[in-house]
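Novice: Sequence plus predicted model, see below.
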Amino acid sequence: MPVWQCGRYRLSFARPAIMAIINVTPDSFSGDGVNGSVEAALRRAELALAEGAAILDVGGESTRPGSVPATLADELARVIPVVRALTAFDVPVSVDTTKPEVMAAAIAAGASIINDINALREPGAVEAVAATDAGVCIMHMQGQPRDMQRAPQYDDVVGSVDTFLRERVVVLQAAGVPAERISLDPGFGFGKTLAHNLALFRALPQFVAQGMPVLVGVSRKTMLGEITGRPVEARDVATAAASLLAAQHGAAILRVHDVASTRDALAMLVALQD
């Protein structure tokens, strides 16, 4: 069973952990951003923890398809005060960022996890994390958010993602980040068509076999809308169903907007399997 060492937290996964999304952006694709409000972020975090979240994931830059990167100053101003406030809950606080400066500031402010859609490829990112004891989640993405959904193509999407993640693990380990501090994310919806996403979902056991916790983030994403025909605000049932299937495929961390529905789905899985 994999473990994830995240600062002073050592997470084991007898059951999947729910990572609650705390968007502090003004332009979240799901419409739930709190635009840097510490008070609103605290309220959202309190609710998420009451509903069963084990990790709080703070994001200060929208990564929806077509989005424009936030400036460093804006992202720091949105994220760091919220991170400081959330550390009062005594649960791992994750920061979703690609910027080394934000990574370093977030860890200094009390964050235990860096969740990077760019897999620490920005110059200085590996060093910003390696010098600490923070956990890190590395994700596969083809292209960048502004252009990633413009006709993404792969000869073999599963093989490409698997190879990419393995190569990034080698880079991190060479920099002094042990495997027990690393989590893997196949990057659903980041430079993938529906067919690519479905192939990756079916291949989750292959990523799990690498021995590190696998994070699955499909919450309210376009792939669910393509399958169900539902708009963004009506995809929580589909999210819970997909999260349940991801758990059955071995996912250790489920990153979601609506914690309660995913918690209930997992409770049913546990009860009916035991």
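Specialist: Everything's here; your move.
Novice: Only C-alpha atoms from now on, for both contacts and neighbour counts.
Specialist: OK.
Novice: hey, which helix is longest across the chain?
Specialist: helix 157-174 (DSSP state H).
Novice: now for the helix or strand following it, which elements pack on it?
Specialist: Downstream of helix 157-174, the next assigned helix or strand under DSSP states H and E is strand 182-185. With contacts taken as 3 or more C-alpha pairs under 8 Å, 6 or more residues apart in numbering; DSSP states H and E, strand 182-185 sits against strand 3-6, strand 135-139, strand 215-216.
Novice: deepest of those strands, which one?
Specialist: strand 215-216 (a mean of 28; mean count of other C-alpha atoms under 10 Å).
Novice: on that earlier part again, with distance to V232 as added columns, please give the helices and strands packed on strand 182-185 in CSV.
Specialist: Supplementary listing: the helices and strands packed on strand 182-185 in CSV, determined by distance: least, C-alpha to C-alpha, whole Å:
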stretch, distance to V232
strand 3-6, 31
strand 135-139, 23
strand 215-216, 18
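Novice: One more to weigh against that first structure:
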Amino acid sequence: MDSVDAAGLGIGDQYPPRIMGVLNVSEESPYDPSVYDDPGEAARYVDEQLIDQGADVVDVGLESANKRFEVLTAQQELERLHVAIETLESVSGDAVFSIETRYAAVADEALSQGFDMVNDVCGFADPEMPTVCDEHDAAVVKMASPPDLERPGAIEETDWAECKSEEWVREADYVDMVYEALKQNGLTEKTIVDPAFGGWSEAQTLADDRETFRRLREFRALGKPMLVSINRKNFLGEIADRETDERLPVSLAATSMAVERGAHVIRTHDVAETRDAALIGAAFSEQSTTTRDDVTVSRLDVGSTRELHAHLAERDVDPELAADWVHHAFEIDGLTADERGVLERVAGESGAVWIDLASGRSLLVGSTAAIERVAAGIRDEDGRLSVIEDELERRTR
């Protein structure tokens, strides 16, 4: 896992989780508590509500992400940039300042005027963005997005058949598309990846966000630090049946889980609370990287076949080997003696291990490939064995 130096702020496995607070100088959302168009008021907000509360990074947005508004041109963003620059000059606290923009010209001007990093919600749709960031030696957050400056995050609208292949499209699911979107147009040495949570397109569903969050560790295979923006998002509110202003508890629970699953930066409007939740997640995460005597050992964050598959593919190793290397263990209870006999026979034929335990329970252990062969071997069996087949297939993916 590469680390990123963002103007002296280390971001990566060997650093604590970083908190990105949000300031908007867009005039489209006047009731948003983080929106300011006066540099003095904006600076006070940044000092008191962001930096003093624990923000390591302040992300300044020039326009609303709300799809109801028309996308600003680069020139319109440049006309607003003076408010952001004057705010930065008036802030007394110490933080890394990020400019949220999709345009390389805006990023270039902001970085020239004192900003430290870039948050690109269009994922390098502007082909000059990586070059600009490299020239300024600036860290850049790359959000998963199609290569279109007017459709940030609309991952499903990408012509994946052209980018990948028709066969890939038939097999890919939403999270696969997010992963590939992050790879489109490359990654700089200082890229931080963002899996694009939230309603960026009409096609994106709450189930898509839940599945992306569940499989968050897969994105670590890209070898770059990861940012997640999940603060008060709808996919969390739906689980707890809470409206936006009541979603802080679910956001904090998800923050701890995100850090434990490999997130390095949490973007939030609730800085102090999110900082605490992130520290809890970090405290109970296993250390992934250790360096001693100039030797570094990194444990790949692998808890499923999919995760190992991603790591192998990024290293040009046959990903199908994942099925032989990832092992699973299942405890099964409630079977009759005849049903246990069938499973013991099929397990032995499939290269898995079947162990009878006390009180009628049994243990099934084997590689992904072996367990898949067990599932195939009992596919035509009647009764409760079909339930076991379904569970084995579902849990080895």
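Specialist: Nice, thanks for sending it over. Treat the numbers as computed from the prediction; the structure is a model and nothing was measured.
Novice: hmm, back to that, which of the helices and strands packed on strand 182-185 of structure 1 sits closest to V169 of structure 1?
Specialist: strand 135-139 (8.4 Å; C-alpha to C-alpha).
Novice: how close does that closest one sit to structure 2?
Specialist: Strand 135-139 of structure 1 differs from its equivalent in structure 2 by a mean of 0.7 Å after superposition (mean C-alpha distance after the TM-score superposition for structure 1).
Novice: how distant is that strand from the center of its chain?
Specialist: How far strand 135-139 of structure 1 lies from its chain's middle: 8 Å, per C-alpha atoms, centre = their mean, to the nearest Å.
Novice: what span of structure 2 lines up against that strand?
Specialist: Under TM-score structural alignment, the match for strand 135-139 of structure 1 in structure 2 covers residues 139-143.
Novice: do you know how far the residue mapped onto S112 of structure 1 from structure 2 is from S201 of structure 2?
Specialist: Matched to structure 2 by TM-score structural alignment, S112 of structure 1 sits across from D116. Separation of D116 of structure 2 from S201 of structure 2 (C-alpha to C-alpha, to the nearest Å): 29 Å.
Novice: So for the two, which sits in the more crowded spot?
Specialist: D116 (25 against 15; other C-alpha atoms under 10 Å).
Novice: mind checking the SS state of the closest residue to that one other than its chain neighbours?
Specialist: Nearest residue to D116 of structure 2, sequence neighbours excluded (C-alpha to C-alpha, 6 or more residues apart in numbering): F97, at 5.3 Å. At F97 of structure 2 the chain is in strand, as set by DSSP: H, G, I helix; E, B strand; the rest coil.
Novice: Now do the same contact list for the alignment partner in structure 1 of F97 of structure 2.
Specialist: Aligned counterpart of F97 of structure 2 in structure 1: V93 (TM-score structural alignment). With contacts defined as C-alpha atoms under 8 Å, 6 or more residues apart in numbering, the neighbours of V93 of structure 1 are I55, L56, D57, V58, V83, L86, T87, G110, A111, S112, I113.
Novice: could you dump the residues you listed to a markdown table with secondary structure?
Specialist: Compiled in a markdown table, those are given as follows (three-state DSSP):
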| residue | secondary structure |
| --- | --- |
| I55 | strand |
| L56 | strand |
| D57 | strand |
| V58 | strand |
| V83 | helix |
| L86 | helix |
| T87 | helix |
| G110 | coil |
| A111 | coil |
| S112 | coil |
| I113 | strand |
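Novice: nearest to G66 of structure 1, of the residues you listed?
Specialist: Using C-alpha to C-alpha, those come closest to G66 of structure 1 at V58, 20.4 Å.
Novice: can you tell me which residue in structure 2 aligns to the closest one?
Specialist: In structure 2, V58 of structure 1 lands on V60 (TM-score structural alignment).
Novice: F207 of structure 1 too?
Specialist: Alignment note (TM-score structural alignment): F207 of structure 1 maps to F219 of structure 2.
Novice: right, and that match touches M177 too?
Specialist: No: judged on C-alpha atoms under 8 Å, F219 of structure 2 makes no contact with M177 at a distance of 11.6 Å.
Novice: Between those two, which has more neighbouring residues?
Specialist: F219 (27 against 20).
Novice: Next one: the residue nearest to that one when sequence neighbours are not counted from K142 of structure 2, what distance?
Specialist: Among residues not flanking F219 of structure 2 along the chain, Y179 sits closest, at 6.7 Å (C-alpha to C-alpha, 6+ apart). Y179 of structure 2 sits 12 Å away from K142 of structure 2 when distances are taken as C-alpha to C-alpha.
Novice: P33 of structure 2 now?
Specialist: 26 Å.
Novice: just A337 of structure 2 next, same as before
Specialist: 55 Å.
Novice: Please, where are all the strands along structure 1?
Specialist: Here structure 1 has its strands, by DSSP state E, at 3-6, 9-12, 17-23, 55-59, 93-96, 113-116, 135-139, 182-185, 215-216, 253-256.
Novice: The longest one versus strand 55-59: what angle between them?
Specialist: With axes from the mean of the first three to the mean of the last three C-alpha atoms, to 10 degrees as the basis, strand 17-23 of structure 1 and strand 55-59 are set at 30 degrees to each other.
Novice: Superpose on structure 2 and give me the mean offset of strand 17-23 of structure 1.
Specialist: Strand 17-23 of structure 1 sits 0.7 Å off on average (mean C-alpha distance after the TM-score superposition for structure 1).
Novice: buried stuff in that strand?
Specialist: Across strand 17-23 of structure 1, burial judged by 16 or more other C-alpha atoms under 10 Å covers A17, I18, M19, A20, I21, I22, N23.
Novice: L49 of structure 1 corresponds to which position in structure 2?
Specialist: Using TM-score structural alignment, the equivalent of L49 of structure 1 in structure 2 is I51.
Novice: which residue sits closest to its match, ignoring its sequence neighbours?
Specialist: Using C-alpha to C-alpha, 6+ apart and skipping residues adjacent in sequence, the residue nearest I51 of structure 2 is G93, 6.3 Å away.
Novice: The one you found: how many residues sit nearby?
Specialist: 14.
Novice: List the residues that contact it.
Specialist: Counting by C-alpha under 8 Å, 6+ apart, G93 of structure 2 makes contact with D47, I51, D52.
Novice: Look up the closest residue to A278 of structure 2, ignoring the ones flanking it.
Specialist: Counting by C-alpha to C-alpha, 6+ apart, the residue nearest A278 of structure 2 is S256, at 5.1 Å.
Novice: Let me see the contact set for the counterpart of that neighbour in structure 1.
Specialist: Residue correspondence to structure 1 (TM-score structural alignment): S256 of structure 2 is matched to L244. Taking C-alpha under 8 Å, 6+ apart, we find L244 of structure 1 in contact with T262, A265, L266, L269.
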